[in-house]
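> sequence and predicted structure are below.
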Amino acid sequence: MGAEAEERPHGAAVVVDGFGLRGPRGWAFREVSFRAGPGTLVAIEGPSGSGRTCLLLALTGRMKAKEGTAEVGGLPLPKKMAAVRRISALGHVPGVSELDPAFTVAEHLGERAMLQRRFDGSVRTFLRRPSERRAAARARIDEAVAAAGLDLDALPKGERTSVRDLERLEALRLSIALALIGRPRLLAVDDADLKLSDADRAEAWALLRSVADSGTTVVAVCSEAPEDALRITTLDANATAPAPATEARAEDSEDAEDAAGAPGDGDKAGRGDTAGSADEADKPAGDLTEDTTEEGAADALAETGRA
C-alpha cells in the first residue's frame, strides 16, 4: 500500500523564464515566461504554425530550447531533458505519439501496461508472482481508463473496438488513458480541441481539468483556451502588438514566418522544420526537409536524444 501511494501522481511545478527555440529558419517560439504550480491546467493558445507544439515538446524534454531557462518538477531544462521525460507523458501529439488505427483499445492498453512494467518497474515488481503482476497491470489500466473518463462498455465492440472506429473525443480519452498508465507528474496534450464540436470541446476541457485537479500538471495545446486555465499565448508571426510576460512572442516577423511555415501548413510546419533545429541550429536550412511531414517530428525527437 505504501509503495502504491508513492507511485501516485503529484504535479510538477513548471517555471519558465525567457524560453526560446531557434532553428535555421527562424524562431519557433521566443521569450516565453510563466509559472505554474503543481496540478495546474496550462493552455498553450495560438494560431496554427505559431510554435505551440514545439513549446509543448520543449517543456516535456523532447526538444532542446536554445535560450532562456525552464524547470519542470525542479529539473532544469535543457540540462535534464532525460529526467524530465521520465516524469512527463505525451497524450495525443500528431506525428509523435499517435494511436495505431489497426490496434484495438485493449491492445493499446495492454501494450502500454507491459512497456510500463518492463522499463519503469522496480526490482520488487519483477519479483512478484505472474498473477500478482497481471493484477497490478490491470489495476493500473482500470485506474487510467477511469481517470480519462473512457467508458469501455459504451464502445461499439467494447475493448475490442479498433481505434479507427473511435470518435475523436473517445480517441482523445484513450490517448490520455495511455499516458496516465505511467502516472506522470506532467501530462502534455496537443490539439486538445481540434475537430471537436462545442459539446465535445467542453467535455475535453472538463477531462483535462479533472486530471489537473487530481494532482497531475496538465499542459495542453489549443486554438482557444478556457477561462479557468493558465493561458500561454503564442502569437502569429505577423502580430505586432506587445505581448505580456506570460506570452510567447514572435519578435522578428520575418524569422518567425519562416519558423511557422507557409500559411495553412498548421502546427506541423513548425513541428518538422523548427523541431529538427533543436540540435541542428548551426546547419543550413537546406539540410532539413523543406516540407514538414509526420516523420519530421519523429526525426526531431531522435535528434534530441529520444527515438
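Yep, that arrived. This one's a predicted model, so the numbers in the text were calculated from it and none came from an experiment.
> C-alpha only now, for contacts and for neighbours.
Fine.
> what's the neighbour count on the closest residue to Ser162 other than its chain neighbours?
Distances taken as Cα to Cα, 6 or more residues apart in numbering put Thr104 closest to Ser162, at 4.0 Å, once the chain neighbours are dropped. Neighbour count of Thr104, defined by other Cα atoms under 10 Å: 21.
> my read: Thr104 touches Glu159, true?
Yes. Counting by Cα atoms under 8 Å, Thr104 sits close enough to Glu159 to count as a contact (6.8 Å).
> now the residue nearest to Ser162: how far from Val72?
For Thr104, the distance to Val72 equals 34 Å [Cα to Cα, to the nearest Å].
> report the central residue of this protein.
Nearest to the mean C-alpha position of the chain, by Cα atoms, centre = their mean, lies Ala188 at 2.9 Å.
> so who does it touch?
Residues in contact with Ala188 (Cα atoms under 8 Å, 6 or more residues apart in numbering) are 56, 60, 88-92, 218-220.
> cool, Gly276 as well?
Taking Cα under 8 Å, 6+ apart as the criterion, Gly276 is in contact with 23, 288, 296-297, 299-301, 303.
> picking that back up, take the contacts of Ala188 and write them to CSV, including distance to Ser48, neighbour count and secondary structure.
As requested, the contacts of Ala188 are exported to CSV (distance: Cα to Cα, whole Å; neighbours: other Cα atoms under 10 Å; DSSP: H, G, I helix; E, B strand; the rest coil):
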residue, distance to Ser48, neighbour count, secondary structure
Leu56, 13, 22, helix
Thr60, 20, 26, coil
Ser88, 24, 27, strand
Ala89, 22, 24, strand
Leu90, 19, 25, strand
Gly91, 19, 25, coil
His92, 16, 24, coil
Val218, 20, 29, strand
Val219, 17, 29, strand
Ala220, 14, 27, strand
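> put this next to the first one:
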Amino acid sequence: MTAAGVDVVARGASVRGPRGPVFEGVDLDVPAGGLLAAHGPAGSGRTSLLLALAGRMRLSGGAIRVGGHVLPAHGRRVRRLVAVARAAPAVDLEERLRVREVMTERCLTSPGVTQRAIREAFDALGLAPHGEDLVEDLGPADKLLLATALALAEQPGALVIDDVDDGLPPDAHAPVWAALDRVREHGPTLLAGCLRPPPPTPGLHTLLLPRRSRDRLPAGTATAREDSDT
C-alpha cells in the first residue's frame, strides 16, 4: 500500500470569489512525505486552498506545482496524484450509507482500490469499523479516519483531509493527529486543514490563513476540471 509522496509548491496562489479574495498570495513548500497544516478560522479559505492544491479549484492568480506538474495546465495529472478524503461540503462521505457500502463504492469508483487495500489502510490508522455501522452514527474521530483510510487505499502521492479538528473532543486531538501522521509512513504527503495547528512533529509545515471573505464554498464547487495537459 506504499506510494511515493510528492512535493507541493505554491507561489502567490490566490482564489477570488464574488465578494472578494477567498485566499491570496499563498506561498508554501511542502517536501515529499511532509505534512502541511493549513489552519485558521471559518472563512479563511482553508478548504478552497486544499482543493486548489489538489487540482480541483482553479486559481485566480499565482501558481501551484505538485510533483513536478504545474496547475492548471497539468490538472488531470495532479488529480490522479492527489486524493481528497474530505473537503466538505464539496467532498464528503455519504452519511446515510453503511461502512461496507462506502467501501464497496470506493472499490467501484477508484481504479486499483480493493477491499484488502482498504482494510490495510484501516490497520495503518488503527481503525476497526463494523461493516453494518451507518457513517452518520460514527463518532467524529472514526468518521475522519474512515474517510482518510478510503483515500489512502488509492495509494496517492498526496492526500487532502480538511476539518481535522472539527467536532473532536479535547482528548481526541492528539490521537487523531498521531494516526494521521502515520499516513505519511505509507508514502503520501499529507495536506490537512484545521482550526488550530497540530502538536509539533518532524516534517510539519504550518500555514496560518486569516479570515478574508464571507464566501462559503457551495456544494459541487470541487469538480474534475478538464484542463489540458501538455
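On my side now, so go ahead. All figures in this text were calculated on a predicted structure; none of them were measured in a lab.
> the residue nearest to Ser162 of the first structure pairs with which position in the second structure?
Using TM-score structural alignment, the partner of Thr104 of the first structure in the second structure is Arg98.
> return the residue of the second structure aligned against Val221 of the first structure.
Aligned counterpart of Val221 of the first structure in the second structure: Gly193 (TM-score structural alignment).
> near its match, how many other residues are there?
28.
> ok, for it, nearest residue in space, not its chain neighbours?
Asp162 (4.3 Å).
> which residue in the first structure aligns with that neighbour?
By TM-score structural alignment, Asp162 of the second structure lines up with Asp190.
> ok, its match to Leu56 of the first structure distance?
Distance of Asp190 of the first structure to Leu56 of the first structure, computed by Cα to Cα: 8 Å.
> which neighbours do the two share?
When contacts are counted by Cα under 8 Å, 6+ apart, Asp190 of the first structure and Leu56 have 220-221 as shared neighbours.
> show me what contacts Ala38 of the second structure?
Contact partners of Ala38 of the second structure, counting by Cα under 8 Å, 6+ apart, are 46, 191-194, 197, 206-209.
> so what does it match up with in the first structure?
Matched to the first structure by TM-score structural alignment, Ala38 of the second structure sits across from Ile44.
> pretty sure its match sits in a strand.
Yes. The assignment for Ile44 of the first structure is a strand, going by DSSP: H, G, I helix; E, B strand; the rest coil.
> how about Thr109 of the second structure, what's its partner in the first structure?
So Thr109 of the second structure corresponds to Leu115, using TM-score structural alignment.
> please, which helix or strand holds its match?
Here Leu115 of the first structure sits within helix 105-120, counting by DSSP states H and E.
> ok now that helix, how far from the chain's centre?
Centroid separation for helix 105-120 of the first structure versus its chain: 19 Å, with Cα atoms, centre = their mean, to the nearest Å.
> helices and strands around it, which ones?
Here helix 105-120 of the first structure touches helix 130-147, helix 168-180, going by 3 or more Cα pairs under 8 Å, 6 or more residues apart in numbering; DSSP states H and E.
> report the contact partners of the residue nearest to Ser162 of the first structure.
Counting by Cα under 8 Å, 6+ apart, Thr104 of the first structure touches 159-163.
> take these and write them to CSV, including neighbour count and secondary structure.
Shown next, in CSV, are those (neighbours: other Cα atoms under 10 Å; DSSP: H, G, I helix; E, B strand; the rest coil):
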residue, neighbour count, secondary structure
Glu159, 17, helix
Arg160, 14, helix
Thr161, 18, coil
Ser162, 20, strand
Val163, 21, helix
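> how do those look in the second structure, which are kept?
Among the contacts of Thr104 of the first structure, the contacts conserved in the second structure (both residues aligned by TM-score structural alignment, their matches' Cα atoms under 8 Å) are 159-163.
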